[in-house]
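Participant: Sharing a sequence plus its predicted fold:
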Amino acid sequence: MATRKSSQQETVTVDGHRLRLTNLDKVLYPETGTTKAEVIAYYSEIAEYLIPHAADRPVTRKRWVHGVGTAAEPGQVFFQKNLDKSAPDWVKRHTIEHKSNSNVYPLANDRATLTWLAQIAALEIHVPQWKFGPRGKINNPDRMVLDLDPGEGAGLPECVEVAFLIKEILEGMGLDPRPVTSGSKGIHLYAGLDGKQTSDEVSQVAHELARLLEADRPDLVVSDMKKSLRQGKVLVDWSQNNWAKTTIAPYSLRGRPHPTVAVPRTWQELQDPDLTHLDFRQVLERVEQIGDPLSGMAGGSADEEALAVAPAADRLSVYRSMRDPDRTPEPVPAAVAPREPDQPVFVIQEHHARRLHYDLRLERNGVLASWAVPKGPPVTAGKNHLAVQTEDHPMEYATFEGTIPKGEYGAGVMAIWDSGSYDVEKWRDGKEVIVVLHGRPDGGLAHDGGPSGARRYALIHTGGEDGKSNWLMHLMKDQPQTGTAQGSPAKDKDKDKDTAKGTAGAPATPVSGSAPGSGGTPQPVKPMLAVQGTEASIDEDDGWAYEMKWDGIRAVAVVAQGEVRLISRNGQDMTKTYPELSDLPDHVLARTAVLDGEIVALDAKGRPDFGRLQNRMNLVKTADIERAAKKYPVEYFLFDLLELDGTATLGLEYSQRREILKEAVDAPRDGHIQVPPELDAAVAEAVEASREVGLEGIIAKRTDSNYAPGLRTRSWIKIKNQLTQEVVIVGWRPGKGSRARKVGSLLVAVPDGVELSYLGRVGSGLTERELAEIGSRLKKMSRKTPPLEGVPAADASDAHWVRPALVGEVQFSERTEAGKLRHPVWRGFRPDKKPSDVVVEIPQFQP
């Protein structure tokens, strides 16, 4: 029963629960005129089909309180995990406990809850692949999901082709896959499970499937989240099987310009050349006619041995499962042949499949450990190549050449590019491999410049578990000397440098020592710091990369267990201050990570504005924070990676860390999590580019430098377009006239050894609000005597002295001969820094 009050409001009873519905005439989808009332009606009608796929799962909501907007001007979306305090008490809920906090999630178990979700404009309902058990226990997943996401230049037809490839594989594993057109761009594939495997185990199987499909169809499939690799291809996103990840629930609306729905389809429908996404009206008509194509999905068992590397007893089970010896000339032995070689062998095969790539195979424990290297072994130390680890191959493959028939796995011509023996310098399973390959005099390695075909390479694991997924193949700077005998590694007088951490000039060898958070949750790392310099400070021959200098506050992010902590340079926890960055784990393609970046607030032209960011600092009350977040949203610009899945990357070179960062973070161009690219330019061009777009300057970074936590080194040099200086407030002077009893200007200084050196006073740039807020704070910090010497009598005459604990930042034209700042303008407070962090940026004027 409903008691109608107006066209905008009514009270209804749904399954015995009373709900007050408001703003029913509000248009939530402007391009179609779809109102809130229609959205509520849809969720009420579709409930019997949606609930079976969402029940007992924690619901994460995406809300468009003011509507989705249009394609040209999208509306503001709120990503919400915690249950609202105003939620009806009859909404079923469960709590997920984390080490630092807990989240309370609603469960979409009934029609009344779906109606309430529609009332608060939670248009999109996202759930994980597992359910809560008794007393809130997190069960193992009961389904596997693969998200087929087309890159630019691809669409539904390409997704359909990939879906059928996966269908064949999953059915061969005894699973029952069902397709769902996502309502956005691509297709989701669901397969029911029996709940015997953990989320990690299911993720591993899904990842392996995506990786193997990519190796077989590199022209169509990519398993890497990096945007630049997805042109014209379909990303098989396996990561949504992580226990902390969610997928839009079947039959949920989408927050797109048109009210499309994530709707289950039949395999027959997918063959329709006119296949399109459906809107909510079409879905309601459809379920009346054919019911739910996703119902009755069998719960099978995801057999890891069908995809993952088998135990040591037989490491070729995966290889054999993918090949029919009656249809391919490849060797398919019944078992691993034991072998104890004096010198292990390697082979690099040139594989003319749908797209040319190279396969590197290294003898290890009786089989050939294998990587597909799309661009071939790198020939310069400054360029790393992606290497995708594939299934182990039999030793007989070391001499295989021939044509794999069309329709078979890896179809195409296989030829040996180079082969020989190799020496192992380091082999850490799943982490790092360093070898010296001794190829043939007429082989590909010799043709690429290696002496007698001897080349020293490192393989660096960039994520995942147990040695699977993506690696980087790196040519070491220190190579075997010409004339080195085959079978004997080159003697290198600087070899010890290869395993030492350093800064500028350090060798390129990656050092993967103890992770910052090894043994548990990763810990924050003190950020590495840059020194002030000019273009003259840069010798281009040394190898430099250039990044824009972002005008914000430094933040180290610690990602673990689906949560993020944001730590400032002085160790303060800023997580609650910037709630919109809580979804960072959704963009990190790993379970744990430590990242370095800058929190910025952009102006109307998309440029960082430190003044806007000031409105987000020093807020404590939740209401104030939420209000400021809506008015002054922030973005997080990532520029370094310090740990990934428990492995420290501090000892890797800058160029290697950047490559891994770009692989590990899925950052849409228009999102609030960004990985800004390095500038492909000379230093003068980079500085000019920053000036043209109105930025603060650039940061020059040595490409061969390691990450030095907490240290200020010349491996990083900041070159500014404007002169700025961080300062310590030592006192204040009252204003004139109406401001006689208020703060008129601040007296500032910089540390000079153990003392403070006076820089002058600054009043310009201080807003009335800042002056009012700082006044009471400074009075609480007052002291009778000045905390430094050398303050001119004119400035000290009416000064009120304070304890030197607050840090701010000023802009100025130059430093005078006496050491003072000329024309200083206040830029804002720096709560992220301590006085001990402040250093002299611009030296005193020199005649």
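Facilitator: Received, thanks. Quantities reported herein were computed from a predicted structural model and do not represent experimental measurements.

Participant: alpha carbons only for contacts and neighbour counts from here, please
Facilitator: Fine.

Participant: tally of neighbours for the nearest residue to F829 once chain neighbours are set aside?
Facilitator: Closest residue in space to F829, ignoring its immediate chain neighbours: G808 at 4.0 Å, by C-alpha to C-alpha, 6 or more residues apart in numbering. By the measure other C-alpha atoms under 10 Å, the count of residues near G808 is 21.

Participant: cool, and the one 4 residues further on?
Facilitator: A count of nearby residues for F812, using other C-alpha under 10 Å, gives 16.

Participant: So for it, what's the nearest residue that isn't a sequence neighbour?
Facilitator: Excluding the flanking residues, the one nearest F812 by C-alpha to C-alpha, 6+ apart is P824, at 4.3 Å.

Participant: got it, and L50?
Facilitator: Leaving aside its chain neighbours, L50 sits nearest to Y251 (5.5 Å; criterion: C-alpha to C-alpha, 6+ apart).

Participant: Put this next to the first one:
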Amino acid sequence: MTRSHLDVDGRRIVLTNLEKVLYPETGTRKFDVVDYYIRIADAMVPHMASRPVTRKRWPGGVESAPFFEKTLPAGAPDWVARFTIEHSERRTVYPVVRSAADLVWLAQVAALELHVPQWRIDLSDDEERRTDRIVLDLDPGPGVTLDDCAAVALDIRAMLTDAGLESFPVTSGSKGIHVYGRLASPVRSESARTVARQIATALAQAHPRTVTATMAKAERERRVFIDWSQNTAAKTTLAPYSLRGRERPWVAAPRSWDELSESGLAHLLCTEVLDRYENDGDLLAGLSEASPPVQTTTVPGDAVVDLGEYRKKRSSRSRRESVAPPPRESAPARDSEVDDPLPGLVGLRPMLATDDPIESLTDDWAYEGKWDGFRALIRVVGGRVRLISRSGNDLTGDFPELSVFGDLLVSGGRPVDAVLDGEIVAINDAGLTDFSLLASRRRRAEPHELRVHLFDVLYLDGVRVWEQPWEVRREILESLDYFDGEPLIDVPPLLPGPAETAIRTARDRGWEGVIAKRRASSYASGRRSPDWRKQKNWNDIEVVIGGYRPGRGSESKIGSLLVGLPAERGLRYLGRVGTGFSDAELDALLEELRPLRISMCPFIDDIDKPVAGSATWVLPKIVADVQFMDWTSTGHLRHPSWRGIRRDKLPGDL
């Protein structure tokens, strides 16, 4: 390994592998990255100063896998300023950029993307984080150009100008545009977020065909998505002048408003940005002002902010004084606590909703879509991913694609631990969740997209947030930036209220139903609570397979399944399911049921002799999902249709 030294701002920095090509398409080396950051430092540092830095590193170059890094790694120079966020169980130490030397050290470790929050350390205290600027991130959806984003940016500029605020555009170096606004005086991050959201919502209402302010990717076709959430205190945005880890060394480049008024706008490479800076200076000069230096941890006065319980004092709504009980010690220990760094979290189970009408609910409730998939808690501990079903079954092996969680929640080799609640779904060609496709995806050639819809967070980096009200947990979930750009992971937006509107919206979109959640509710682990209510758009039921009948003219084929529900002495018979199968599903079912054959009928009801006489009985251990129209007068399913096996449930869960 080649080594050299570089003296920058009175600091001697060890540099290695300067000839390493980080951007193969342009031949850009680590040497070139170091050179860029030295030459742009005078412009870049003021816009990063007094803000903790999250890094995205590409040690092997941009054609290799990157990783996020929050914690300052061991071996970092002691002169790098640091800022400590103290949680209840751990401290996370971030670097803070103060000079060109800091930028050179970051370039040495291949930290190509430098992300910062909008709030500043010197304006904040141990309870509130404050900012002197807002940012709106314009993200183009399919069929939208950078020029289209520029048109929306000009509209934002007009709104900010009317409010007496100076604004500054930055092409992001990836897809869209960042528009910054300089605030007249510092405000809380929550206030800045509110202002940004109002701007985004107003533009979306004024231009519904070309602009959206909702997070749902389905709403972004031929629209510019205005992401106002970047102002949330826990979120970060790519710093102005930062490189991008794309195929070319594009930069988050400040632009003039005249440029945005002309057609043909394009992103800029680092070499172009340097030329422009030498000719025109810093186009963002009016956005930031100098801030006091941040002390390092080696001297008194280390900057430490205790975020405690993630905005515990944040909510102004009424909150219940009771909190969810700790995880039940008697819960099934299928996910063993042996060698688990977080044994206290093993007993967590998904909170369940009651089947109650929601039409009369008040503003104290929020509404989410009801998704048609496998419910799971996603536990990421030490970079290892575990998917745990509502009954405690380990689903990890069934979804190897979801190991991406471990990659995204690791920072510099040190894990960011989390427990998240969500639904694993398969999205079909129509853009709808399809349980049958999910259950049989390995045997069907139909195109689909596997995704996890996240809707709750129970534990995050040392903080047990399940005790917080739902609205606080929801805000924490929306503020996470670990999942940016990962198509497998999604946080669906809330449905608009009141309840009647939410129901109509879900029905119009072809969704399974609506989940209503009391805003003040804590997370009741493993319990069915009236604080969460579900209302379906059609009838479906989870049943247990107790037998099958052969297909017409073939003893080696399944014609229909005999299903029921667990009762005290056996299964209560609900009827036969003979539609909704593919041939491949029927073949796979037969292979799965053959080893379970038994001689005794598992149903406690009297079954018609023609049916019973041709049936093969099986041990009732497989749970399936069935859709049906309604109930017959004899208590059987009318027009039932097969949807798939519930691998996440056991008969005892019904």
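Facilitator: Structure's in. What do you need? Just so it is clear, the model here is predicted, and its values are computed rather than measured.

Participant: Can you tell me how far the residue nearest to L50 of the first structure is from L123 of the first structure?
Facilitator: Distance, Y251 of the first structure to L123 of the first structure, using C-alpha to C-alpha, to the nearest Å: 11 Å.

Participant: S521 of the second structure matches what in the first structure?
Facilitator: Aligned counterpart of S521 of the second structure in the first structure: S705 (TM-score structural alignment).

Participant: ok so, going back, tell me the contacts of the residue nearest to L50 of the first structure?
Facilitator: Counting by C-alpha atoms under 8 Å, 6 or more residues apart in numbering, Y251 of the first structure touches I46, Y49, L50, V261, A262, V263, P264.

Participant: thinking again about what came up before, the residue nearest to F812 of the first structure is in contact with V762, isn't it?
Facilitator: Yes: between P824 of the first structure and V762 there is a contact under C-alpha atoms under 8 Å: 5.8 Å.

Participant: gap between the nearest residue to S64 of the second structure once chain neighbours are set aside and A111 of the second structure?
Facilitator: Nearest residue to S64 of the second structure, sequence neighbours excluded (C-alpha to C-alpha, 6+ apart): W58, at 6.9 Å. Counting by C-alpha to C-alpha, the separation of W58 of the second structure from A111 of the second structure is 7 Å.

Participant: what do you get for R442 of the second structure?
Facilitator: From R442 of the second structure across to A111 of the second structure, the span is 39 Å (C-alpha to C-alpha).

Participant: Looking at those two, which one has more neighbours?
Facilitator: Set R442 of the second structure next to A111 and count neighbours by other C-alpha under 10 Å: A111 wins out with 26 against 9.

Participant: Now do the same for V556 of the first structure: its match in the second structure.
Facilitator: Residue correspondence to the second structure (TM-score structural alignment): V556 of the first structure is matched to L377.

Participant: Please name the nearest non-neighbouring residue to its match.
Facilitator: D421 (4.6 Å).

Participant: Now do the SS call for the counterpart of that neighbour in the first structure.
Facilitator: When the first structure is aligned by TM-score structural alignment, D421 of the second structure is paired with D596. With DSSP: H, G, I helix; E, B strand; the rest coil as the basis, the three-state label of D596 of the first structure is strand.

Participant: Now for D596 of the first structure, how many residues are close by?
Facilitator: D596 of the first structure is flanked by 23 other residues according to other C-alpha under 10 Å.

Participant: Which residue would you name as the spatial centre of the first structure?
Facilitator: Nearest residue to the geometric centre of the first structure (C-alpha atoms, centre = their mean): V665, 2.3 Å.
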